[in-house]
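Let me see the structure of the following:
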Amino acid sequence: MWRGSITTAKEARRRMVLLNKATEQYSYIKTCIPTTFSLMIPVVDLSKPDAKTLIVKACEEFGFFKVINHGVPMEAISQLESEAIKFFSMPLNEKEKAGAPNPFGYGSKIIGHNGDVGWVEYLLLKTNQEHNFSTYGNNPEKFRCALNNYMSSVRKMACEILELMAEGLKIQQKDVFSKLLMDKHSDSIFRVNHYPACPELAVKGENLIGFGEHTDPQIISLLRSNNTSGLQISLRDGSWISVPPDHKSFFINVGDSLQVMTNGRFRSVRHRVLANGIKARLSMIYFGGPPLSEKVAPLPSLMKGKESLYKEFTWFEYKNSTYGSRLADNRLGHFERITAS
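Modelled structure (predicted):
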């Protein structure tokens, strides 16, 4: 498997025209200390009998955890990563043939529709429809096969995790969450992010933002990356910790929809990516979402006489509301009945 940077800094500047404009267009975070990796990140071994208990605990305390023994073949991971590297290494005009991300396709720097930018380029793909892969490099069929094999394995893992989660919550309907991802109308999304190395833009005492702080709106997100650092998550007290990279494992995010379905027992994790000054970072994220018509509300089996913190909404309504927001906005605020705590 590829370990190093995708391109040199010089190549990144040449190939990513949109990312090579004045650095004041980007955001920085002031920091006076070197990045230290946190040992707090929960680790769940999916092959162990205590997995369901550890998943619930991690979702309650962090909204985030790492999974090992996940069952996704390393060959499938390596093949898709290799195809993604080839794609992002192409000249900009070739990458743009994949189409603008409206909503699916190739994009760079601009994240969303409301002014957010980052040191990133990306591919955004739908998981339940065929794409025109004729523009995806010199061997589009190989890209298509690698993508389908990877997504099939990751969706299976996502459903396993969600069913273990339901068991851990003592919900009788084991597939209460997973059935939404398995539905043929599931609005799940797949994203590949490439963060070029940027040594020239590294300002002393500051870090360049690759992808600004946000929560994921879906039910659950499954992320893996190469061995380059950059991912950070926010703790309940508002402090940020750096996640040690691990190319063999997956990192799981609780999304906004799962927070609502558990009536705030699980909290969607706020996270961000800082650009690496030396190496490029490549991440692949599967966002497990429900069908557009699915009603999202706290599950009755988890209420036990408690008052609902959220108004019921459809996934279509919530997804629409996110288009008018910035990355860092609290999107769930529009749907709260009382202040979630």
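
make it CA atoms for all contacts and neighbour counts henceforth
Fine.

same for the longest helix along the chain, what does it pack against?
In the chain, assigned by DSSP state H, the helix with the most residues is helix 140-168. Other elements packing on helix 140-168 under the criterion 3 or more Cα pairs under 8 Å, 6 or more residues apart in numbering; DSSP states H and E are helix 51-61, helix 74-88, helix 178-182, strand 220-225, strand 281-288.

Also this sequence, please, to line up against the first:
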Amino acid sequence: MASQASHSELKLHQPENFQFNSVPDSHDWLYLYDHPFADPIGPDSVPVIDLTYSKLIEKIGKACEEWGVFLITSHGIQPELLNQLGSQIHRLFALPTEVKLKVAKTEARMPGYGGVPSARFFPKFTWSEGFSITSSPREHAQKLWPDDYSSFCEVIEEYKKITRQLGCRLMHIMLLSLGLTEEEINHTAIGDSNKILTSMHLNSYPACPNPDRALGLVPHTDPGLVTILYQDGVSGLQVLRHKDGNGPARWVTVPFIPGTLVVNMGDLMHVLSNGRFHNVLHRAVVNKTDQRLSAGQFFVPPVDVNVGPLNRLITGSQPVYKSVPWLEYWKLRETLYDESLQAIKVDGHGKEEGEESTCKPRNFGFEHHFDLDKRIGARSNRYK
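A predicted model of the protein is given here:
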């Protein structure tokens, strides 16, 4: 008898064509309205930063501390390349399901067609498809388009190369905004840009007959340093704003502005800044009429590098977080998911309001999933 696929393996790829008249129970999320939606105007306008701006260091530092996410213009990536990227992502996800499954992810091979790693933590499917690229896309592209794979590879590799340079430049500016000198930056975990590692994840969020009951991507923070996100023309990325003088905690939609890219902070940049930079909680919602496509480029340090608060930022005060190897932190994310930061907090820095204890791993087996509503609610209620 053939062995039955594990639940986590099934979560790596969901061979759906999304041709449903309504949202099936397998994709039905109940906790979408834990916080109100805010109009992205006035104080809830996501910062837009022109990279030719004369006070760039100050402006980026302010956005990292107050928002943890911002849009960039004048980034040097030509509109033609962005258009080609969007076309190639569309070409990929338009393939028949049986073709895409030729390069499906497995437990042993994470690049390829399938969902994001966090999918296995939840008992529901998201309304999305994904495709992960950790090195060259050529091996998979040859299986998808045996006679016509070169254009996909050329566009992806060119975009990855330029975006890598852009991301390293942005991280350098972020460290300058924290008061580090060039010499101090060279001695940080991310001082040598040649050692920074990147991966890419392409996303498709199909039109949904009942968008009020489906999620494209669950609320989460990114585990690495920073993420640069391309959006194809349809908004759907939402970030959670803390309760402040402008209102309660609320979901704010990051708008699509032609030619811009989205930059958001990850957990490790939050740790490096000793908590000053905001690792923004975000999610993706879907809509009834339009497919949404995006591409995230994720930046992480070398696996053997210890990541902890920068010395300059803990002079005269206690660090908020312990220093841990990046690989160890990644393993914590694999076990504790969104509670991993709490696990590396220094004693004396208590839990955020509404946050649960993270002292031990949980059993996330298919038969023992936690209550979904409570899980999503507890995560976002920390910001009330």
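
With mean neighbour count and distance to A197 of the first structure added, can I get the helices and strands packed on helix 140-168 of the first structure in a markdown table?
As requested, those are arranged in a markdown table below (neighbours: other Cα atoms under 10 Å; distance: least, Cα to Cα, whole Å):
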| stretch | mean neighbour count | distance to A197 of the first structure |
| --- | --- | --- |
| helix 51-61 | 20 | 32 |
| helix 74-88 | 20 | 13 |
| helix 178-182 | 20 | 34 |
| strand 220-225 | 23 | 15 |
| strand 281-288 | 24 | 8 |
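
For those, give me TSV that also has distance to L19 of the first structure.
Formatted as TSV, those follow (distance: least, Cα to Cα, whole Å):
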stretch	distance to L19 of the first structure
helix 51-61	35
helix 74-88	13
helix 178-182	35
strand 220-225	21
strand 281-288	15
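
For V120 of the first structure, find the nearest of these.
strand 281-288 (9.4 Å; Cα to Cα).

which residues of the second structure does that closest one align to?
Here strand 281-288 of the first structure aligns to the second structure at residues 292-299, judged by TM-score structural alignment.

With the first structure overlaid, how far apart is that stretch on average?
Superposing on the first structure and averaging over aligned pairs (mean Cα distance after the TM-score superposition for the first structure), stretch 292-299 of the second structure comes out at 0.5 Å.

residues in contact with that stretch?
Residues outside stretch 292-299 of the second structure that contact it (Cα atoms under 8 Å, 6 or more residues apart in numbering) are 86, 89-90, 160, 163, 167, 196-207, 224-236, 286.

Quick one, which of the residues you listed are buried?
Buried subset of the contacts of stretch 292-299 of the second structure (neighbour count, 16 or more other Cα atoms under 10 Å): 86, 89-90, 160, 163, 167, 196-207, 224-236, 286.

Mind jotting down where the strands sit in the stretch 1-150 of the first structure?
Ranges of strands in the stretch 1-150 of the first structure, per DSSP state E, counting those that start in this stretch, are 28-30, 43-45, 64-68, 105-111, 116-126.

just the stretch 251-384 of the second structure next, same as before
According to DSSP E, counting those that start in this stretch, the strands that the stretch 251-384 of the second structure contains are 261-265, 282-284, 292-300, 306-307, 324-325.

S135 of the second structure: which of those is closest?
The nearest among those, by Cα to Cα, is strand 292-300 at 11.8 Å.

by how many degrees do the closest one and helix 150-177 diverge?
50 degrees (axes from the mean of the first three to the mean of the last three Cα atoms, to 10 degrees).

and the angle for strand 292-300 of the second structure with strand 226-231?
Computed by the same axes, to 10 degrees, the angle separating strand 292-300 of the second structure from strand 226-231 equals 160 degrees.

number of nearby residues for E96 of the first structure?
17 (other Cα atoms under 10 Å).

re earlier: for T23 of the first structure, which of the helices and strands packed on helix 140-168 of the first structure is the nearest?
Using Cα to Cα, the nearest of those to T23 of the first structure is strand 281-288, at 19.2 Å.

Please, where are all the helices along the stretch 201-350 of the second structure?
267-272, 326-336, 340-343 (DSSP state H, counting those that start in this stretch).

returning to that earlier point: quick check: the longest helix of the first structure aligns to which part of the second structure?
The aligned range for helix 140-168 of the first structure is 149-177, by TM-score structural alignment.

do stretch 305-316 of the first structure as well
With TM-score structural alignment as the criterion, stretch 305-316 of the first structure aligns to 316-327.

tell me which residues in that stretch are buried?
Here stretch 316-327 of the second structure shows 319-323, 325-327 as buried, counting by 16+ other Cα under 10 Å.

would CSV of these with distance to P111 of the second structure be doable?
Shown next, in CSV, are these (distance: Cα to Cα, whole Å):
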residue, distance to P111 of the second structure
P319, 36
V320, 34
Y321, 31
K322, 31
S323, 29
P325, 23
W326, 20
L327, 18
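
can you tell me how far L215 of the second structure sits from R292 of the second structure?
13 Å (Cα to Cα, to the nearest Å).

Number of residues surrounding the residue lying closest to F316 of the first structure once chain neighbours are set aside?
In space, and not counting its chain neighbours, F316 of the first structure is closest to L292: 4.6 Å by Cα to Cα, 6 or more residues apart in numbering. By other Cα under 10 Å, 16 other residues sit near L292 of the first structure.

With P96 of the second structure instead?
Neighbours of P96 of the second structure (other Cα under 10 Å): 12.

What residue in the first structure is paired with it?
Using TM-score structural alignment, P96 of the second structure lines up with P91 in the first structure.

my read: that match touches R13, true?
No: when contacts are counted by Cα atoms under 8 Å, P91 of the first structure is not listed as touching R13 (11.1 Å).

circling back to that earlier point, out of the helices and strands packed on helix 140-168 of the first structure, which gets nearest to S134 of the first structure?
Nearest of these (Cα to Cα): helix 74-88, 12.1 Å.

can you give me how far the closest one is from the chain middle?
Helix 74-88 of the first structure has its average C-alpha position 17 Å from the chain's average C-alpha position, going by Cα atoms, centre = their mean, to the nearest Å.
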